[in-house]
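*Asks:* next input, structure requested:
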Amino acid sequence: MSARRGLVVILVVPLASCNLVQSPLNPVSPQARELLWLFVVFVAVLGAIWLAVMATLALSLRPRRPAGADPLAVDPAYERRAVALVTGLAIVTGLVVLVLTGLSYAGQRRLFGEEQAGITIRVLGHQWWWEVRYEDAAPDRVFTTANEIHVPVGVPVAISLDSTDVIHSFWVPSLMGKQDLIPGRSNAIRFTAERPGVYRGQCAEFCGMQHARMSLLVIADEPAAFARWRDGQVAPRREPASEEARAGEAAFVAAPCALCHQVRGTAAAGRNGPELTHLASRRTLAAGSLPLTRGSLAAWIVDPHGIKPGVNMPLIPLEPDRLNTISAYLAGLE
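*Replies:* Purely as a prediction, here's the structure:
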């Protein structure tokens, strides 16, 4: 490889991560924009300081004394200038630290200021998936989903964060900064999505073998679309429309699946795994590990540990016919 080609590769490869799918450089909320502004200010100020230090270091390497000069000779005027310069730089350093601290403090006050929330959500971290519960004053409007969060555009959202096992970290960089989920302690974040879109998030605290495959999607909908989605999620499961789906529901309820998963409107009432009442309305399976299709559902049921080693879902031996009917049933839970 030529030197020119190698230089091109070195310069281009870092740009491969600049697709803005999961990036703090693509803010779509006031909170994310505040964090980006702080980031830019800190990088600019500290970058300028680094350049000044490097320039000073380069200047200090120049020979200052003529050849043959007495190494013990002292220049009082030069020493006074050096003392004044170092003192001035120490004062400037203190002022820069104070200014950056003040900006950081003011930014945190704006980020975590109290604001009346229009939507309240509780997110519970598990190894390795997200349980999402939409709270409401009316008990019949409360529902649970998994790994995807829908929010209305322009409405403040309050999310409480808890964990059932180890420390996780909720991070959707286009909407807000990181916040830990700590067992036995509740944390909270707030954000307001300003435009529709799908914004990827990720657990940002190492939480075990499948930490890298613990992602989530935040989907910002127009208020009318969000209202329709929420009404659909509150409703019980849709009645199976085909003979295959009805057989699949019977097989699902009779299998060990019903001990861990809930499908409202059926005898399946487990709470150890993700809620499945409207599973097919989601975009991915297993916290972003697979696209949600009938084929991926079958693959996940047959061998979850081959796809995501270490998960808590047990291996369940199923005959091919039962597997087909169950996957067809789950694929129809919209």
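
*Asks:* C-alpha only now, for contacts and for neighbours.
*Replies:* Noted.

*Asks:* summarise which helices and strands the helix ranked longest in the chain is packed against.
*Replies:* Counting residues, the longest helix found in the chain (DSSP state H) is helix 76-111. In terms of contacts (3 or more C-alpha pairs under 8 Å, 6 or more residues apart in numbering; DSSP states H and E), helix 76-111 is packed against helix 30-60.

*Asks:* show me what counts as buried in the helix it packs on.
*Replies:* Neighbour counts over helix 30-60 (16 or more other C-alpha atoms under 10 Å) mark Pro30, Gln31, Ala32, Arg33, Glu34, Leu35, Leu36, Leu38 as buried.

*Asks:* likewise for stretch 123-136?
*Replies:* In stretch 123-136, counting by 16+ other C-alpha under 10 Å, buried: 123-135.

*Asks:* from one end of it to the other, what's the distance?
*Replies:* End-to-end distance of stretch 123-136 (C-alpha to C-alpha, to the nearest Å): 14 Å.

*Asks:* would you do the same for the sequence below? I want to compare the two.
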Amino acid sequence: MWMQSALITAGPSAGATGTLSWIMFAGAAAILLLVVAFTAHAVFGGARRGWMAGRHFVIVFGIAMPIVVLTILLVYGLTLTSRSTARENPAMRIEVVGERWWWRVYYVGPRGDRQFVTANEIRIPTGVPVEFVLKTNDVIHSFWVPSLAGKLDMIPGRVNRYQFSAGRPGVYRGQCAEYCGAQHALMAFYVVAMERDRFPTWLEDQQKPASEPVTELGVKGRELFIATGCGACHTVRGTTASGQIGPDLTHFGSRRSIAAGSFPNNAGTIAGWIASAQHLKPDNLMPSFANLQGEELRAVATYLENLK
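*Replies:* Take a look at the predicted model:
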């Protein structure tokens, strides 16, 4: 599923938050109905409403009941939160860095070494706890995948960590939940939860160099990609492109979206993004390459689309 909703949960952490939310909603609804009933009785009850002005009514419903109800909800909420934030030994570790306005994603090996880097899409195996190490290089961002877990801020100069797992395979949309600048609303990402037995193969494939183009148009696109200086900002492993400013594009074609979840990933949107990045997402760090002609754009887009 691609819908972003805190009401559709697919993991234990989000499930606990959902349960707490529904209990809070139910408690608030019950209190609202009680207040409405008392108000109606006070307005329309006539002589029978005198008991509501008594001292006992104020003590029971004005003091005792709010204290009891709020205490129960507070204790339950704290207990549920402590359980949902308890840490296990993670099956894997992923480091996510908030950028302007996209997500740099490092897969970290068991010895703490970075195995490879990708962008704007995170793949995890189902049914196992994954630790997320959250950082930012510019301003405060907030990492949030509502169907899987709560939000956690990414603060400059600080490393925040939390864990969650996906209970079933699927595609879950995430979003920056802290205003971070002009294109905050266009700073999304996807978490793809895969069957556990398929995940090691994907992990191994991601560590390989980029695939070679198999068509004449793809070969031309690779030549243009290098010649126009794209490699100054982007890395494509297996080529001379080794830039670190922008996203790693080694397996770019396998991602579901471009520009941090802003557009679907296909040759048409790739060409449009290359030519008009500043029009589509103003003030991002990708310049618009309006100097490229239609056939050149199609060649570069074809090359990138096939980097899988």
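
*Asks:* follow-up on the earlier one: could I get the buried residues of stretch 123-136 of structure 1 as JSON lines with secondary structure and distance to Leu98 of structure 1?
*Replies:* JSON lines is the format used below for the buried residues of stretch 123-136 of structure 1 (DSSP: H, G, I helix; E, B strand; the rest coil; distance: C-alpha to C-alpha, whole Å):
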{"residue": "Val123", "secondary structure": "strand", "distance to Leu98 of structure 1": "36"}
{"residue": "Leu124", "secondary structure": "strand", "distance to Leu98 of structure 1": "38"}
{"residue": "Gly125", "secondary structure": "strand", "distance to Leu98 of structure 1": "37"}
{"residue": "His126", "secondary structure": "strand", "distance to Leu98 of structure 1": "40"}
{"residue": "Gln127", "secondary structure": "coil", "distance to Leu98 of structure 1": "41"}
{"residue": "Trp128", "secondary structure": "coil", "distance to Leu98 of structure 1": "41"}
{"residue": "Trp129", "secondary structure": "strand", "distance to Leu98 of structure 1": "41"}
{"residue": "Trp130", "secondary structure": "strand", "distance to Leu98 of structure 1": "39"}
{"residue": "Glu131", "secondary structure": "strand", "distance to Leu98 of structure 1": "41"}
{"residue": "Val132", "secondary structure": "strand", "distance to Leu98 of structure 1": "40"}
{"residue": "Arg133", "secondary structure": "strand", "distance to Leu98 of structure 1": "41"}
{"residue": "Tyr134", "secondary structure": "strand", "distance to Leu98 of structure 1": "41"}
{"residue": "Glu135", "secondary structure": "coil", "distance to Leu98 of structure 1": "41"}
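
*Asks:* strands of the stretch 201-308 of structure 2, start to end?
*Replies:* Secondary structure of the stretch 201-308 of structure 2, counting by DSSP state E, counting those that start in this stretch: strands at 257-258, 263-264.

*Asks:* buried deepest among those, which one?
*Replies:* When you average the neighbours per residue for each of the strands of the stretch 201-308 of structure 2 (mean count of other C-alpha atoms under 10 Å), strand 257-258 leads with a mean of 22.

*Asks:* from the contact counts, what lies against it?
*Replies:* Using 3+ C-alpha pairs under 8 Å, 6+ apart, strand 257-258 of structure 2 sits against strand 263-264.

*Asks:* which residues are contacting the strand it packs on?
*Replies:* Residues outside strand 263-264 of structure 2 that contact it (C-alpha atoms under 8 Å, 6 or more residues apart in numbering) are Arg256, Ser257, Ile258, Thr269.

*Asks:* re earlier: just give me the closest of the buried residues of stretch 123-136 of structure 1 to Val253 of structure 1.
*Replies:* Nearest to Val253 of structure 1 among the buried residues of stretch 123-136 of structure 1 is Glu131, at 21.5 Å by C-alpha to C-alpha.

*Asks:* what does the closest one align to in structure 2?
*Replies:* Matched by TM-score structural alignment, Glu131 of structure 1 corresponds to Arg104 in structure 2.

*Asks:* and if you look at Ser281 of structure 1?
*Replies:* Ser281 of structure 1 maps onto Ser254 in structure 2, by TM-score structural alignment.

*Asks:* and the closest residue to its match other than its chain neighbours, what is it in contact with?
*Replies:* Counting by C-alpha to C-alpha, 6 or more residues apart in numbering, Lys308 is the residue found nearest to Ser254 of structure 2 once chain neighbours are left out, at 4.9 Å. Contacts for Lys308 of structure 2 (C-alpha under 8 Å, 6+ apart) come out as Ala210, Ser211, Thr250, His251, Phe252, Gly253, Ser254.

*Asks:* on that earlier part again, so which of the strands of the stretch 201-308 of structure 2 is nearest Pro287 of structure 2?
*Replies:* With respect to Pro287 of structure 2, and counting by C-alpha to C-alpha, the nearest of the strands of the stretch 201-308 of structure 2 is strand 257-258 at 14.9 Å.

*Asks:* any idea how far that closest one is from the chain center?
*Replies:* Relative to its chain's centre, strand 257-258 of structure 2 lies at 14 Å (C-alpha atoms, centre = their mean, to the nearest Å).

*Asks:* that strand against structure 1, how far on average?
*Replies:* On superposition with structure 1, the mean distance recorded for strand 257-258 of structure 2 (mean C-alpha distance after the TM-score superposition for structure 1) is 0.8 Å.

*Asks:* which residues touch that strand?
*Replies:* Here strand 257-258 of structure 2 has contacts from Asn120, Phe263, Pro264, Asn265, Ile270, using C-alpha under 8 Å, 6+ apart.
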